[in-house]
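> coords please:
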Amino acid sequence: MNTVKTGRELRAAIAQARAEGKQIGLVPTMGNLHAGHAALVEKAAQRVDFVVASIFVNPLQFGPSEDLDKYPRTLAADQEKLLEAGCDLLFIPDVDEMYPAGMAGQTRVCVSGVSEGLCGASRPGHFEGVATVVTKLFNLVQPDLAIFGQKDYQQLAVIRTLVRDLNMPIQIIGEATVRAEDGLALSSRNGYLSAEQRAAAPTLYRGLSEMATAIRNGERDFAKLIAAAQQQQLSAGFRPDYLEVREANSLRPATADDRHLVILVAAFIGSTRLIDNLAIDLDSVT
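Got it, this is the predicted structure:
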């Protein structure tokens, strides 16, 4: 696996792969990788001939109250995981490489609609930062496909909309969330949890699963389900941020007539904010 730091080196390596007739896949990350990231790289390696991963802790998507400096940087361990998963090229730019004129005057990409509400409301400017850096990575790599985890469901919706609206010839693939045995979605943020918090954390997914079962069984009083699940969170030591049922494709608030739903949750345990989601396809219910 080759590791490069500049856009010039990145493009040269990709040009060589293209000259050899290879298809290119991209897996963008912020590092501190876990088995979920490895699964994305492995999936890409099954679909294309040349897998590019990026590690860039993007300051543009961090809010003023979010501690960018404390985000874990674990490059050596990340490189080992990527190599084992089948990555061919790793791009590790610094901030000056990605934003050479500084961030204040940086052209930004805003994706309306799906970026509003949910994490978009809790983290103002976050998805503008995500959309901007992903657009830059897409332009640098020009991949045939890019793979993102479904744990960040709203982010995936933002990226799909971005690619569609800007006519980018890139296939976007959402890969299923990788979970621990107790159901907790794997996340770099899990490393911030104390032993007691880690034991309580699966409450989030348990609540989603119970809501999904009730909806599949015909319950359509979403407000009642949300209230019960948030009380469960409070009892487990969480501070709820949001818990909503949305139409899975548009992310508008769900109605009783919708057949494709997604339940999305964010909550704090201690100072750590965890997110999760669970999609429900009522057309597949027998």
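
> alpha carbons only for contacts and neighbour counts from here, please
Noted.

> for the most centrally placed residue in the chain, what are its contacts?
In the chain, the centroid-proximal residue (C-alpha atoms, centre = their mean) is Asp152; its distance is 3.4 Å. Taking C-alpha atoms under 8 Å, 6 or more residues apart in numbering as the criterion, Asp152 is in contact with 275-276.

> from Val158, how far off is it?
Look at Asp152 and Val158: by C-alpha to C-alpha, to the nearest Å, they are 10 Å apart.

> what of Ile215?
From Ile215 to Val158 the distance is 26 Å (C-alpha to C-alpha).

> give me the more crowded residue out of those two.
Neighbour count, other C-alpha atoms under 10 Å: between Ile215 and Val158, Val158 has more, with 22 against 18.

> please, which helix or strand holds that one?
For Val158, the host element (DSSP states H and E) is helix 153-165.

> flag every buried residue along that helix.
By neighbour count with 16 or more other C-alpha atoms under 10 Å, helix 153-165 contains the buried residues 153-163.

> equivalent analysis for stretch 64-72, please.
Under the neighbour-count criterion of 16+ other C-alpha under 10 Å, stretch 64-72 has Pro72 buried.

> span of that stretch from start to end?
So stretch 64-72: terminal residues 18 Å apart, C-alpha to C-alpha.

> ditto for stretch 86-98
End-to-end distance of stretch 86-98 (C-alpha to C-alpha): 25 Å.

> show me the contact partners of it.
Counting by C-alpha under 8 Å, 6+ apart, 1-7, 10, 13, 41-42, 45, 50-56, 58-59, 102, 136 sit against stretch 86-98.

> and the residue lying closest to Ala180 once chain neighbours are set aside, how many neighbours?
Among residues not flanking Ala180 along the chain, Leu186 sits closest, at 6.5 Å (C-alpha to C-alpha, 6 or more residues apart in numbering). Around Leu186 sit 19 other residues, with neighbours defined as other C-alpha under 10 Å.

> quick one: Leu186 and Arg179 touch, right?
Yes - contact criterion C-alpha atoms under 8 Å: Leu186 and Arg179 qualify, at 5.3 Å.

> give me the common contacts of these two.
With C-alpha under 8 Å, 6+ apart, Leu186 and Arg179 have common neighbours Gly36.

> which residues touch the residue lying closest to Gln171 once chain neighbours are set aside?
In this structure, Gln171 finds its nearest non-sequential neighbour in Leu145, 4.4 Å apart by C-alpha to C-alpha, 6+ apart. For Leu145, the contact set (C-alpha under 8 Å, 6+ apart) comprises 24-26, 170-173.

> following up with a second sequence; could you model it the same way so I can compare the two?
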Amino acid sequence: MRAVHTVKEIREALEAVREPDKAIGLIPTMGALHTGHEKLMETARRECGLVVVTIFVNPLQFGPNEDYARYPRPLQADVELCRRHGVDFVFAPAAEEMYPQPQLTFTQVTRVSDHLCGAYRPGHFRAVATVVLKLFNIVQPHRAYFGEKDMQQLAVIRRMTADLNLPVAIVPVPTVREPDGLAVSSRNGYLDPEQRKVAPLLYRALQEAEKQIRSGEKDAAKIRAAALGVLGQAPLVRVEYLEVVDPDEMQPVSSVTPPVHVAGAVWLGATRLIDNVFVAE
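Alright, predicted model coming up:
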């Protein structure tokens, strides 16, 4: 495995090994790799002849009061984890390498990014789509792997790829969970013991919403109320949103007919957690 840090290096390294019948799989990450990322690597390794993991904490996608400065950056441990999972190349550029001059060109996927996280993190998905498009152009993969925990991000990337006719297959990978149901996330490490104890309530609330839908409830307001009742069991939990949305454009629905996603974001102290469930039928 080889770790490189410049656009020139990764392009030259891939050009030397690129073959017509060898698919290149890309896994874009911000590092602080965990078992969810391991599942992405394992999936890509099975399906591709070459696997590239990018590690880049993208400053553009953090708001002024968010956790860019304290976001964990254990690069050496991340590289070693990639090595153990058979990754071929790690591309870990500095911010100055990805943005050598002020960025004046952006990719914005409207509508899909309007609600849920997009409503509370202005500019976030514009920055995500921009950096992912840059990575697609740099690496030129055949397949790119994204976790389903970041459901809206996945929808944004899918729509960008389709609308811009990008020759990349977007591969969703199921959410990895702790034994108590909490979705694995790099930000879980911020939680203190008491916060960690109540964090699984978000998933339980989403499961309650799913139960309501599967039992035949169509009224999104009643479904939300049932889920919010679960979250109300813990005063520590501050709800940012909990919505039932369509699976393609992430628009809230008032009358529920599957397939739908139920998505939520909560705060525990200074830590923001997101999760979702998909109800197919």
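
> re earlier: now the aligned residue in the second structure for the residue nearest to the centre of the first structure: how far from Lys8 of the second structure?
Under the alignment (TM-score structural alignment), Asp152 of the first structure pairs with Asp150 in the second structure. From Asp150 of the second structure over to Lys8 of the second structure the distance is 30 Å, taken as C-alpha to C-alpha.

> again, but for Ala183 of the second structure
36 Å.

> of these two, which one has the most company?
Counting neighbours by other C-alpha under 10 Å for Ala183 of the second structure and for Lys8 shows that Ala183 has the greater number, 22 against 11.

> contact partners for the more buried one?
Ala183 of the second structure neighbours (C-alpha under 8 Å, 6+ apart): 149, 175-177, 203, 275.

> hmm, try it at 10 Å
Ala183 of the second structure makes contacts with 36, 149, 175-177, 199-200, 202-203, 273-276, as judged by C-alpha atoms under 10 Å, 6 or more residues apart in numbering.

> that one matches what in the first structure?
By TM-score structural alignment, Ala183 of the second structure lines up with Ala185.

> any idea how far its match lies from Ile14 of the first structure?
Distance from Ala185 of the first structure to Ile14 of the first structure, by C-alpha to C-alpha: 33 Å.

> now stretch 53-61 of the first structure: which residue numbers in the second structure?
By TM-score structural alignment, stretch 53-61 of the first structure lines up with residues 53-61 in the second structure.

> correction: stretch 29-41 of the first structure
Using TM-score structural alignment, the residues of the second structure aligned to stretch 29-41 of the first structure are 29-41.

> from the chain's centroid, how far away is the helix or strand Ser54 of the first structure falls within?
Assigned by DSSP H and E, Ser54 of the first structure belongs to strand 50-55. Its chain's C-alpha centre and that of strand 50-55 of the first structure lie 16 Å apart, by C-alpha atoms, centre = their mean, to the nearest Å.

> average distance between it and the second structure?
When the second structure is superposed, strand 50-55 of the first structure averages 0.3 Å from its matched positions, counting by mean C-alpha distance after the TM-score superposition for the first structure.

> that older thread, mark which of the contacts of Ala183 of the second structure are buried, thanks.
Buried members of the contacts of Ala183 of the second structure, counted by 16+ other C-alpha under 10 Å: 36, 149, 175-177, 199-200, 202-203, 273-276.

> which of the residues you listed fall in strands?
Using DSSP state E, the subset of those located in strands is 273-276.

> sketch out the helices for the second structure, chain order is fine.
Counting by DSSP state H, the second structure has helices at residues 7-17, 35-47, 75-84, 95-98, 117-120, 124-139, 151-163, 193-198, 201-214, 220-231.

> tabulate those helices in CSV, adding columns for distance to Val239 of the second structure.
As requested, the helices of the second structure are exported to CSV (distance: least, C-alpha to C-alpha, whole Å):
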stretch, distance to Val239 of the second structure
helix 7-17, 40
helix 35-47, 24
helix 75-84, 32
helix 95-98, 32
helix 117-120, 12
helix 124-139, 19
helix 151-163, 18
helix 193-198, 13
helix 201-214, 9
helix 220-231, 8
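
> of the ones you listed, which stretch is the most buried?
The highest average neighbour count among those, using mean count of other C-alpha atoms under 10 Å, belongs to helix 201-214 at a mean of 22.

> against the first structure, where does that one fall?
The aligned range for helix 201-214 of the second structure is 203-216, by TM-score structural alignment.

> now the matching stretch on the second structure. Mean distance?
Looks like 0.7 Å for stretch 203-216 of the first structure (mean C-alpha distance after the TM-score superposition for the first structure).

> can you give the distance from that stretch to the centre of its chain?
That offset, for stretch 203-216 of the first structure, works out to 21 Å (C-alpha atoms, centre = their mean).

> go on, stretch 211-220 of the second structure?
From the chain centre to the centre of stretch 211-220 of the second structure is a distance of 27 Å (C-alpha atoms, centre = their mean).

> hmm, back to that, save the ones in strands among the buried ones among the contacts of Ala183 of the second structure as JSON lines, and put in distance to Thr105 of the second structure too.
Formatted as JSON lines, these follow (distance: C-alpha to C-alpha, whole Å):
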{"residue": "Leu273", "distance to Thr105 of the second structure": "30"}
{"residue": "Ile274", "distance to Thr105 of the second structure": "29"}
{"residue": "Asp275", "distance to Thr105 of the second structure": "30"}
{"residue": "Asn276", "distance to Thr105 of the second structure": "31"}
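
> want to try TSV for the contacts of Ala183 of the second structure, with distance to Val79 of the second structure as columns?
Listed next are these as TSV, based on distance: C-alpha to C-alpha, whole Å:
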residue	distance to Val79 of the second structure
Gly36	15
Lys149	23
Thr175	22
Val176	21
Arg177	23
Ala199	29
Pro200	29
Leu202	31
Tyr203	31
Leu273	26
Ile274	26
Asp275	27
Asn276	29
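
> which one among those gets closest to Ala69 of the second structure?
When the contacts of Ala183 of the second structure are ranked by distance to Ala69 of the second structure (C-alpha to C-alpha), Leu273 comes first, at 17.9 Å.

> residue contacts, the closest one?
Leu273 of the second structure sits next to 182-183, 185, 187-188, 199, 202, 239-240, 264-267 when contact means C-alpha under 10 Å, 6+ apart.
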